[in-house]
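> How does the following fold in three dimensions:
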Amino acid sequence: MDIKRVGIIGAGKVGIVLAGLALKAGYEVRISGSGAVDKIDLTIKTLVPGAIASENADVVANSDIIILAIPLSRYKNIDPALLKGKLVIDAMNYWWETDGIREEVLDPNSTSSEQVQAYFKDTTIVKAFNHMGYHNLQEEARPAGDPKRKALFVTGDDHEAVDEVAHFVDTMGFDQVIHYNLADGIMTEPGSPLFGASLKHNELKRVIDNFDRTEFGRQIAASKQA
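Purely as a prediction, here's the structure:
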């Protein structure tokens, strides 16, 4: 796929930052918010001049790749048919302050991205852009080869799609640590050592290689009981 047009669903802090990075990388960018276009149009023109404020349907129809950057609790507000056949980056996380009680949003038996993929069953989901804070995403994007360049984790079940997203991440200013298992997205969820981290490639890989999924599961369970 030759990605030239980027669509972002979500005009919050992460969506705005990613729109800015995509514009800087030379992509055509469309972005939608939770309300009518006129509610976000001035914000978009002010914060990311050059991006096109639009509605979800127009964003999807006129983009080669879609980024979901909305509160996780709201992904089911989107009709699954809208994203049918699309390559979609899941940049969402569960966050209690915006999403409420975890058990009302997520099944505890699988990761958030697996549940997003199950809902958008005719869509290809790749997890990326979710573990680094939006300030770091904005301030630390650098060209390939820069010794201070940071890395992002990219994972999904479709090898070709993961490779495509990894290339996209590269153009956005970050190295990549790549896995081919969407369930590995648990390594980036809130509470994990990776969440909120801004690391170089070798540092990020070390954290991932040492990640103990069983122990992380115990910690999550303990936090629910506390």
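> okay, CA-based contacts and neighbour counts for the rest of this
OK.
> If you count neighbours, what's buried in the helix or strand where residue 176 lies?
Counting by DSSP states H and E, the element that carries residue 176 is strand 175-179. By 16 or more other CA atoms under 10 Å, the buried positions in strand 175-179 come out as 175-179.
> for comparison, sequence B:
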Amino acid sequence: MKIGIIGAGNIGGNLTRRLTALGHDVSVANSRGPETLAALVEETGATPVKVQDAARGAEVVVVTVPLKAVPNLPSGLLDEAADGVVVIDTGNYYPQQRDGRIAAIEDDGLTESRWTAQQIGHTVIKAFNGTYAQDILDRPRPAGAPDRVALPVAGDDEAAKRVVRALIDELGFDTVDAGGLDDSWRQQPGTPVYGLAEGTAAVTKALAEASPERPAGHRA
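From the prediction side, this is the model:
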């Protein structure tokens, strides 16, 4: 597939490494410009682009930037994407550590991914937000392996969710359907599944045990 990755930090960089290795056509962008991506491009063969060009022709777009940066993404970001483009949101709200106070999340109770979807004007699939970046490189396993890690995946668009779950399977991980975007609080920071590197049974159990009350450490 043609995949655009916006954000070349730990998650974005390692997804670039793995997805290019699997043969996907990957374009990658960051806020500092294509020229700063030379090392990653040389390593992976991905195409460096400006943020406004990252989604051009893409069937899948991965948004993996700090939450506070989402409103600053270019308007019309997805205008030239492929029809039916699937957008993956890996983001997390860290108000005390990084993002500051976002009223719609704090006061209105929006899930982080619902807020992101509103900002970019396109529904998203929440995935990889609680995954250790190094696990993307170190933990892939073949289907059926007893130590295969499962990732929760939430979203409202069932067809898009199927695309994402198939891509994650190709990357070497199982998935658990975590419901719609309004259910995605179950995989936000501070929940039992966040950072959990276990199989489908443990992930399913952790999602069920989550509390909708945001922990104090993850409130502004």
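> returning to what we had before: not counting its own residues, what contacts the next helix or strand after the strand holding residue 176 of the first structure?
Where DSSP H and E defines the elements, the next helix or strand beyond strand 175-179 of the first structure is helix 201-209. The contact list for helix 201-209 of the first structure (CA atoms under 8 Å, 6 or more residues apart in numbering) reads 150-153, 175-177, 187, 193-194.
> Contact partners for the equivalent of residue 140 of the first structure over in the second structure?
Using TM-score structural alignment, the partner of residue 140 of the first structure in the second structure is residue 139. Shown in contact with residue 139 of the second structure (CA under 8 Å, 6+ apart): 148-149, 172.
> a markdown table for these, including secondary structure, neighbour count and distance to residue 215 of the second structure?
Converted to a markdown table, these look like this (DSSP: H, G, I helix; E, B strand; the rest coil; neighbours: other CA atoms under 10 Å; distance: CA to CA, whole Å):
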| residue | secondary structure | neighbour count | distance to residue 215 of the second structure |
| --- | --- | --- | --- |
| 148 | coil | 20 | 29 |
| 149 | coil | 22 | 25 |
| 172 | coil | 19 | 31 |
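> distance from the centroid: which residue in the second structure tops it?
In terms of distance from the mean C-alpha position of the second structure, residue 146 ranks first, at 24.9 Å (CA atoms, centre = their mean).
> the helices in the second structure, which residues?
Using DSSP state H, the helices found in the second structure span residues 10-21, 38-44, 103-106, 112-120, 133-138, 158-171, 200-208.
> Can you tell me which residue sits nearest the middle of the first structure?
Note: the first structure centre (CA atoms, centre = their mean) maps to residue 91, 1.5 Å.
> which helices and strands sit right next to the strand holding residue 176 of the first structure?
strand 151-156, helix 159-171, helix 201-209 (3 or more CA pairs under 8 Å, 6 or more residues apart in numbering; DSSP states H and E).
> Now do the contacts for the closest residue to residue 153 of the first structure other than its chain neighbours.
Excluding its sequence neighbours, the residue lying closest to residue 153 of the first structure (CA to CA, 6 or more residues apart in numbering) is residue 177, at 4.9 Å. Contact analysis of residue 177 of the first structure by CA under 8 Å, 6+ apart lists 151-154, 201, 204-205.
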